[in-house]
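# Quick one, structure for this:
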Amino acid sequence: MSDIQEQIQAEVEQARAVCDISGSNSAECAAAWDAVEELQAEASHQRQQKPKTSLEKYCDDNPEAVECRVYDE
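Sure thing, here's the model as predicted:
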């Protein structure tokens, strides 16, 4: 999770630099802040995902195990 936070911080710094150079009303400035918003949305989405249970992790590693069989009814 800290990796995405580092990316967000880097994009914020980039957006500020772009806006300083091209002006706060420029298309480049708007695009730079859009990139920041997209990363923030992804970080929020990652926080909302519930962690896998130990059974789910086990089944990911051992899909052929009896405990992991899925029956269609």
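
# rest of the way, CA atoms for contacts and neighbours
Will do.

# Show me where this protein has its helices.
Taking DSSP state H as the test, the helices found in the chain are 2-22, 27-48, 54-61.

# Tabulate these (CSV), appending mean neighbour count.
Below are the helices of the chain laid out as CSV (neighbours: other Cα atoms under 10 Å):
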stretch, mean neighbour count
helix 2-22, 15
helix 27-48, 15
helix 54-61, 12
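
# Please report the distance of the closest residue to residue 1 other than its chain neighbours from residue 30.
Setting aside the residues directly before and after it, residue 1 is nearest to residue 43 in space (Cα to Cα, 6 or more residues apart in numbering), at 7.6 Å. Remark: distance between residue 43 and residue 30 (Cα to Cα, to the nearest Å) = 20 Å.

# now the other sequence, so there's something to compare against:
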Amino acid sequence: MSDIQEQIQKERESAREVCSVEGASSGECAAAWDTVEELSAEAAHQKQKTPEKSSLEKYCDDNPDALECRVYED
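Have a look, this model is predicted:
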């Protein structure tokens, strides 16, 4: 995930540079910020894919033999 954050940062810097050279209302500026927006959306999408474990799940990962972590089959 840090790779996409680094890419977002690079594209953000690039967009600022393009907008300062070409002007804030130029097509190049808009396209550069569109790229930043698309990468940000992808980062958010990837974050949603991996839900965090609950505190009980984390505890059971560390302590599989604990009473709270027993699983009974019917």
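
# Contacts only, for the spatially most central residue of the second structure.
The residue lying closest to the centre of the second structure (Cα atoms, centre = their mean) is residue 43, at 3.1 Å. Residues near residue 43 of the second structure by Cα atoms under 8 Å, 6 or more residues apart in numbering: 1, 4, 5.

# repeat for residue 30 of the first structure
Contacts of residue 30 of the first structure by Cα under 8 Å, 6+ apart are residue 24.

# what about it, distance to residue 14 of the first structure?
Taking Cα to Cα, one finds residue 30 of the first structure at 12 Å from residue 14 of the first structure.

# Can you tell me which of the contacts of residue 43 of the second structure is nearest residue 39 of the second structure?
Checking the contacts of residue 43 of the second structure against residue 39 of the second structure by Cα to Cα gives residue 4 as the nearest, at 7.3 Å.

# Show the contacting residues for the closest one.
39, 43.

# now the one 10 residues further on
If you count contacts by Cα under 8 Å, 6+ apart, residue 14 of the second structure has them with residue 32.

# how about a cut-off of 10 Å?
Residue 14 of the second structure sits next to 8, 20, 29, 32, 33, 36 when contact means Cα atoms under 10 Å, 6 or more residues apart in numbering.

# now for the residues you listed, which pair is the farthest apart?
Of all pairs drawn from those, the widest gap by Cα to Cα lies between 8 and 20 and measures 18.3 Å.
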